[in-house]
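make a model of this:
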Amino acid sequence: MKVIKLENEEQVGLEASQIVIKKIKEKNNIVLGLATGFTPIPLYNNLINFYNQGEVDFALVKTFNLDEYKGLEPTHSQSYRYFMNDKLFNHINIDLNNTHVPSGINVENPSEYDSLISKNGGVDLQILGLGINGHIGFNEPYTDFESLTSEVKLTESTIKANSRLFTNIDEVPKKAISMGLKSIMNAKEIILLATGKNKSKAIKHLVQGEISVEWPCTILQQHSNVIVIVDEEAASQLGNK
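Predicted coordinates for the structure are as follows:
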């Protein structure tokens, strides 16, 4: 696991975007795993800027998002499909038919998402955020390390954290469809982004803690190709190691 410490979230987003662009130039039909939330927005902003400057071509890129709220239509303003279209896809030359987000409506066979990923050759580069409780995707504490894409129940801390995007906390869905921990670990490379002091405890567990289902992110210690990019606040509990 490689840890890159940078000053602020803007630098984290820039560093991540440069890695992503390098990978796209190496393989123009790359399969990217994408995340939502506040943390990857600077990454997506940079990708849009570099695209507008002619630095990167998304025409053959395929994407698979980690998760989606159960019960939200793709057109709902708080759905993760809407988020991805708004924050990235609508601003670059990606084929929307090559972009995939788990369905929050048709949830009978969520594991079919893993099959679809496999049919496309697997995820080459997975982008991850990090929950304050150590969740990746919506894999909350005590999720089975062997889990595949499934319906999951969100913890109160996750619901509270995500309520910033809703009018009130009662509107936040209580369940989601999420790629499992095994699904995530199947990616060939992983970049995890974390910014802000509220992520510092989870980062300490991720980088220096024991592997435990209590902190789902610690499973990444078992992956052979992980880069963790953090700002100073998120790295504040790591010391100088």
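
okay, CA-based contacts and neighbour counts for the rest of this
OK.

tell me the secondary structure at K23.
At K23 the chain is in helix, as set by DSSP: H, G, I helix; E, B strand; the rest coil.

count of neighbours near the residue nearest to S157 when sequence neighbours are not counted?
Excluding the flanking residues, the one nearest S157 by CA to CA, 6 or more residues apart in numbering is N133, at 7.7 Å. Counted with other CA atoms under 10 Å, the neighbours of N133 add up to 21.

I figured N133 hits A202, correct?
Yes. Counting by CA atoms under 8 Å, N133 does reach A202; the two are 6.3 Å apart.

got any residues that touch both of the two?
W215 (CA atoms under 8 Å, 6 or more residues apart in numbering).

after the helix or strand where I203 lies comes which helix or strand?
Using DSSP states H and E, I203 sits in helix 200-208. Toward the C-terminal end, the helix or strand that comes next after helix 200-208 (DSSP H and E) is strand 226-231.

ok and that next one relative to helix 200-208, angle-wise?
Comparing the axes of strand 226-231 and helix 200-208 via axes from the mean of the first three to the mean of the last three CA atoms, to 10 degrees yields an angle of 150 degrees.

which elements pack onto strand 226-231?
Using 3 or more CA pairs under 8 Å, 6 or more residues apart in numbering; DSSP states H and E, the elements in contact with strand 226-231 are strand 2-6, helix 9-26, strand 189-194.

dump the ones you listed to a markdown table, plus mean neighbour count and distance to D231.
Output for the helices and strands packed on strand 226-231, formatted as a markdown table (neighbours: other CA atoms under 10 Å; distance: least, CA to CA, whole Å):
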| stretch | mean neighbour count | distance to D231 |
| --- | --- | --- |
| strand 2-6 | 15 | 5 |
| helix 9-26 | 18 | 6 |
| strand 189-194 | 24 | 7 |
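
make TSV out of these and add distance to S77.
Shown next, in TSV, are the helices and strands packed on strand 226-231 (distance: least, CA to CA, whole Å):
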stretch	distance to S77
strand 2-6	32
helix 9-26	24
strand 189-194	24
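
I'd like the structure of this one too, to check against the first:
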Amino acid sequence: MEIIVSKNYDELSKKAASFVIDLIKEKPDSVLGLATGGTPEGMYAELVKAYEAGKISFKDVRTYNLDEYIGLDGNHEQSYRHFMNKQLFDHVDIDKNNTYVPNGKAEDLEAECENYEKILKDLSYADIQILGIGTNGHIGFNEPAEELILPTHVEPLVEATIEANSRYFDSKDEVPKEAISMGIGSILKAKHIILLASGPSKNEIMKYFNNDKISTNIPASLIKLHPNVTIIMDEEAAK
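Below is the predicted model of the structure:
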């Protein structure tokens, strides 16, 4: 596991983007596992800049996202499909037919989870999987628990996650209470995992990466089992 401490958020974003840019240059048809939330926004902005400068093309790139809120369709401003379009897909030459996000409005959620897992398998999983981390240690929407689910599944959101995500909604009551999420097993099948952490709110949880322990009560700790992990955090998260 490699740990990179960047001076600030801008440096973190540029460093994260450099891994993706180098991959696309080397493998134009690469598969990217993508994350939402505030932390990767700067990385996406850097990728758009690289595209606009003619450094990379996304025309053969395939992507899939970690999760989606149940009950929100792709046009909802707080859906993760909308987030990805706004942050990246609308600004580069990617074929949106090659971008996959779970369908939060699926009538049969179990079938949607099974279908999404098949998509991941057909893509042979990600060359790079980008992860953020919740203050409670969740990755994707895999919340702390005695047992974790390996494949894509429906995940009830815990109070801490609902509270943290309420800043994106008009009120806490509007935050969906469930999501479709890739499981820990699916995440660990990526060839390279890059976890991003920024800001003082991540300070406590990032201390857990200074030891040799894992726990399902800190789902992110399970990435310690992966042979190729890069953690990029800014100084505020690393204090």
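
one step back: so which helix or strand takes in whichever residue in the second structure pairs up with the residue nearest to S157 of the first structure?
N133 of the first structure maps onto N136 in the second structure when the alignment is built from TM-score structural alignment. Using DSSP H and E, N136 of the second structure is not contained in any helix or strand.

so what's N136 of the second structure up against?
E143, P144, A160, I205, I218.

try E151 of the first structure
E151 of the first structure neighbours (CA under 8 Å, 6+ apart): K70, V107, P110, K175, A176, I177, S178.

let's see 7 Å
Listed by CA atoms under 7 Å, 6 or more residues apart in numbering, the contact set of E151 of the first structure reads K175, A176, I177, S178.

so for the second structure, the centremost residue is which one?
The second structure has A35 as the residue nearest its centroid, 2.1 Å off, counting by CA atoms, centre = their mean.

looks like that residue contacts E68 (just checking).
No. Applying CA atoms under 7 Å, one finds A35 of the second structure not in contact with E68, separated by 10.3 Å.

now the helices for the first structure?
In the first structure, the helices defined using DSSP state H lie at 9-26, 41-52, 80-87, 112-119, 156-162, 181-185, 200-208.

adding distance to L128 of the first structure, write those out as CSV.
Formatted as CSV, the helices of the first structure follow (distance: least, CA to CA, whole Å):
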stretch, distance to L128 of the first structure
helix 9-26, 11
helix 41-52, 11
helix 80-87, 14
helix 112-119, 17
helix 156-162, 16
helix 181-185, 9
helix 200-208, 13
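
which one of those lies closest to I229 of the first structure?
helix 9-26 (6.2 Å; CA to CA).

return the distance of K174 of the first structure relative to V213 of the first structure.
21 Å (CA to CA, to the nearest Å).

then N168 of the first structure?
Going from N168 of the first structure to V213 of the first structure by CA to CA gives 30 Å.

what about those two, which has more around it?
V213 (18 against 10).

quick check: the aligned residue for the more buried one in the second structure?
Alignment note (TM-score structural alignment): V213 of the first structure maps to T216 of the second structure.

for stretch 77-91 of the second structure, which positions count as buried?
Neighbour-count burial for stretch 77-91 of the second structure flags Q78, S79, Y80, R81, H82, F83, M84, N85, Q87, L88, F89, H91 (criterion: 16 or more other CA atoms under 10 Å).

repeat that for stretch 30-39 of the second structure.
Buried-residue list, stretch 30-39 of the second structure, by 16+ other CA under 10 Å: S30, V31, L32, G33, L34, A35, T36, T39.

not counting sequence-adjacent ones, nearest residue to the fourth one?
Once flanking residues are discounted, G33 of the second structure sits nearest to Q129: 4.2 Å by CA to CA, 6+ apart.

kindly report the same for the third one.
Nearest non-adjacent residue to L32 of the second structure, counting by CA to CA, 6+ apart: T63, 4.6 Å away.

now do the fifth one
Beyond its immediate neighbours in the sequence, the residue positioned closest to L34 of the second structure (CA to CA, 6+ apart) is N65, lying 4.8 Å away.

contacting residues for that neighbour?
So N65 of the second structure contacts G33, L34, A35, Y100, V101 (CA under 7 Å, 6+ apart).

now swap in A59 of the first structure and tell me
Neighbours of A59 of the first structure in contact, by CA under 7 Å, 6+ apart: N93, I94, D95.

same question for Q87 of the second structure.
Shown in contact with Q87 of the second structure (CA under 7 Å, 6+ apart): E41, Y44.

ok, it to A16 of the second structure distance?
Q87 of the second structure is 15 Å from A16 of the second structure, where distance means CA to CA.

next: S186 of the second structure.
Where A16 of the second structure is concerned, S186 of the second structure sits at a distance of 21 Å (CA to CA).

same question for K27 of the second structure.
17 Å.

then K59 of the second structure?
Per CA to CA, K59 of the second structure is found 20 Å from A16 of the second structure.

also G137 of the second structure?
In terms of CA to CA, G137 of the second structure sits 20 Å off from A16 of the second structure.

the helices of the first structure: which one's closest to L148 of the first structure?
helix 181-185 (5.3 Å).
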